[in-house]
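Colleague: what's the 3D shape of this:
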Amino acid sequence: MSENGILHPPCQRLFDPPEPPGVDYPVRFVQIHWDRLIAKRHLVLETTDLHQAYLLKPEVVKLLDAQKNTTHRLIMDLLWGTGGRVSEILGLKPSSFIEDGYGFGVILRTLKQGRGRPTKRSLHRSPKRYIPIEDPLLQDRVQSYLWSGKFKKDERIFKMARQTVNRHINDLVVRMGGAPFPISAHTFRHSFAIHLLLHGLPLKYVSQLMGHRSIESTEVYTNVLTVDGGHFLKGVDFH
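Modeller: Down below sits the predicted model:
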């Protein structure tokens, strides 16, 4: 305290050790051989319980880049970036997105996929889950779309049915030369789960993001990690 009674913060001495920098979480680096995983996909689908087709990041990025319609591009971005069911994405409102100064994300109402848009009753009764959105490009797309659309707080931002979304995705795939398996909005949900597991995220956390009632529903995606196990047998001599 100075002579005039004003309290000053303590002065740091010149050779005091600096405070260690704050680190939120360890940096994770994963090197993924995408071409190999794409080549092995048919084995996953033929030999495991994972009967639903899935896409891998390079394929999803090509589809996203080819979609020039702003609304349909954002829907696909959110399907891929949140793992939400198409009914959950179609139920989004401006109030669904949260930015609190520490992060940006979206609250999804956990809805089973059904015909058309979700009803008000199903929206009211469904549980919620929070999905962080760390991708700055997706954050910018969401915020720009909300700003340009001038939506009311509780107005649905995507006024279309599930069948419309799937039709536009199918048309896009056809324009891109087709695919060896059907691709729908739900394909992006499977792809999201597999993408997280390939990057080493805990199964329990992936299950929570997916809105699964049981972790067993999420475990099926781990087949993508185990089907390509030839490297385990290298060096094992049988003759």
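Colleague: CA atoms for contacts and neighbours, from now on please.
Modeller: Fine.
Colleague: List the buried residues in the stretch of helix or strand residue 37 belongs to.
Modeller: Element membership for residue 37, per DSSP states H and E: helix 34-47. Buried residues in helix 34-47, counted by 16 or more other C-alpha atoms under 10 Å: 37, 41, 44-45.
Colleague: Determine the set of other helices and strands touching it.
Modeller: helix 223-226 (3 or more C-alpha pairs under 8 Å, 6 or more residues apart in numbering; DSSP states H and E).
Colleague: I have a second one here; can you model it like the first so I can compare?
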Amino acid sequence: MSYSSRNGEINRMVSGIPAPRLLDEMRRVLRLKHYSIRTEAVYVGWVRRFVLFHGKRHPREMGAAEVEQFLSALAVQGDVAASTQNQALSALLFLYRDVLGVELPWLDGVIRAKRPLRVPTVLSRDEVTRALACMDGRPWLLASLLYGTGMRLMEALRLRVKDVDFERGDIVVRDGKGGKDRHTMLPRVLVEPMRREIERAAALHAADLAAGFGKVWLPFALARKYPTAAGEFGWQYVFPSTRRSMDPRSGEERRHHFDARILSRALKRGVREAGIVKPVSAHTLRHSFAAHLLEAGQDIRTVQELLGHKDVVTTQIYTHVLNRGGMGVVSPLDR
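Modeller: Model prediction:
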């Protein structure tokens, strides 16, 4: 089912109350505040579940008791993780404060579920080498880029041609977590593969232009500020999709970036073929990047900047997985 069809079904499911207008207004405010389309879909979904959970009552008619009841049901009956429960709460906070314009003191008193502190899964250097050796093509290049630069998955997929500097060996990560830009390195071993990938993107872009397309999605108001930028090659994705698709917001036919699900499947297959039993995702490569830099003696502040962490405390979690287990202490049995 398409994104627009799914949203239409959401509206129909809560018919009988002003919910269709409510959900449309929520989408409008989310877009006005530049939230991603993924966040939009998730937040609208949580509001829909909240309304249906309470018998299609309008949120204005509900308060702290109903919110706490909904969140408790998620934890007790749904057995959801703390992060999922907090995501639902964030959606409801956005609904009341930003969409309905209701400042309710009890919102500040709603207790967020405490997220358990987890030590990240990190692959050894040998495991990374084995896993990458079992991959090929664009998934191999993307996985190598994630491990070699420390970028998040969506940061790599949304990478634009203009932000790769081959002369300086530099990559500019635009609009990372928290809306911040940062720099990271371009690994030397990936220079030629990246050049070939950009040449491939150039060929696709030329074909799109010849067919009357070739405009890429631009963030925020850049499309209005720079009317011709969307069609310029520098703004195109380094890893474009193999085919064009319909933009769910504007309705324009464009070429989106490479599908994250294809990379995820290829990575899982490579890990399995390499005989690695650890649970591995694309984010595991970012964890491994940080741990291996610290293991090599790199300054933690530098690693913090490369990862784009707001606080060095977040980066310090990787010090727990360096070299040996048990925080690097040698067991007395080994002595």
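Colleague: Can you pull the TM-score for these?
Modeller: TM-score for the superposed chains, counting by TM-score structural alignment, normalised by the length of structure 1: 0.64, backed by 171 aligned residues with a C-alpha RMSD of 2.5 Å.
Colleague: And the strands in structure 1, which stretches?
Modeller: All strands of structure 1, identified by DSSP state E, fall at 97-99, 104-109, 128-132.
Colleague: Deepest-packed of these, please.
Modeller: Most buried of the strands of structure 1, by mean neighbour count (mean count of other C-alpha atoms under 10 Å): strand 104-109, with a mean of 21.
Colleague: quick revisit: between the buried residues of helix 34-47 of structure 1, which is closest to residue 122 of structure 1?
Modeller: residue 45 (33.0 Å; C-alpha to C-alpha).
Colleague: Thought residue 54 was touching the closest one, still the case?
Modeller: No: applying C-alpha atoms under 8 Å as the test, residue 45 of structure 1 and residue 54 come out as separate, 9.3 Å apart.
Colleague: export the buried residues of helix 34-47 of structure 1 to JSON lines and tack on distance to residue 195 of structure 1?
Modeller: Listed next are the buried residues of helix 34-47 of structure 1 as JSON lines, based on distance: C-alpha to C-alpha, whole Å:
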{"residue": "37", "distance to residue 195 of structure 1": "11"}
{"residue": "41", "distance to residue 195 of structure 1": "13"}
{"residue": "44", "distance to residue 195 of structure 1": "15"}
{"residue": "45", "distance to residue 195 of structure 1": "16"}
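Colleague: where exactly do the helices run in the stretch 1-150 of structure 2?
Modeller: 3-13, 19-32, 37-53, 64-76, 82-94, 106-109, 125-133, 137-149 (DSSP state H, counting those that start in this stretch).
Colleague: likewise structure 1?
Modeller: Using DSSP state H, the helices of structure 1 run over 34-47, 57-66, 70-82, 86-90, 120-125, 136-149, 162-175, 185-198, 203-210, 216-219, 223-226, 230-233.
Colleague: Out of those helices, flag the one nearest residue 156 of structure 1.
Modeller: Relative to residue 156 of structure 1, the nearest member of the helices of structure 1 by C-alpha to C-alpha is helix 86-90, separated by 7.3 Å.
Colleague: ok, and which of the helices of the stretch 1-150 of structure 2 has the densest surroundings?
Modeller: helix 137-149 (a mean of 20).
Colleague: Report all helices and strands that that helix contacts.
Modeller: Using 3+ C-alpha pairs under 8 Å, 6+ apart, helix 137-149 of structure 2 sits against helix 125-133, helix 153-157, strand 182-185, helix 260-273, helix 282-295.
Colleague: so which of the ones you listed is the most packed in?
Modeller: helix 282-295 (a mean of 22).
Colleague: Nearest residue to residue 70 of structure 2 in space, ignoring adjacent ones along the chain?
Modeller: Nearest non-adjacent residue to residue 70 of structure 2, counting by C-alpha to C-alpha, 6 or more residues apart in numbering: residue 50, 6.8 Å away.
Colleague: If I follow the layout properly, that neighbour ends up in contact with residue 68?
Modeller: No: look at residue 50 of structure 2 against residue 68 with C-alpha under 8 Å: they stay out of range, at 10.8 Å.
Colleague: Could you export the strands of structure 1 as CSV, including distance to residue 221 of structure 1?
Modeller: Shown next, in CSV, are the strands of structure 1 (distance: least, C-alpha to C-alpha, whole Å):
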stretch, distance to residue 221 of structure 1
strand 97-99, 28
strand 104-109, 21
strand 128-132, 19
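Colleague: among the ones you listed, which is nearest residue 149 of structure 1?
Modeller: Ranking those by proximity to residue 149 of structure 1 (C-alpha to C-alpha) places strand 97-99 first, at 14.6 Å.
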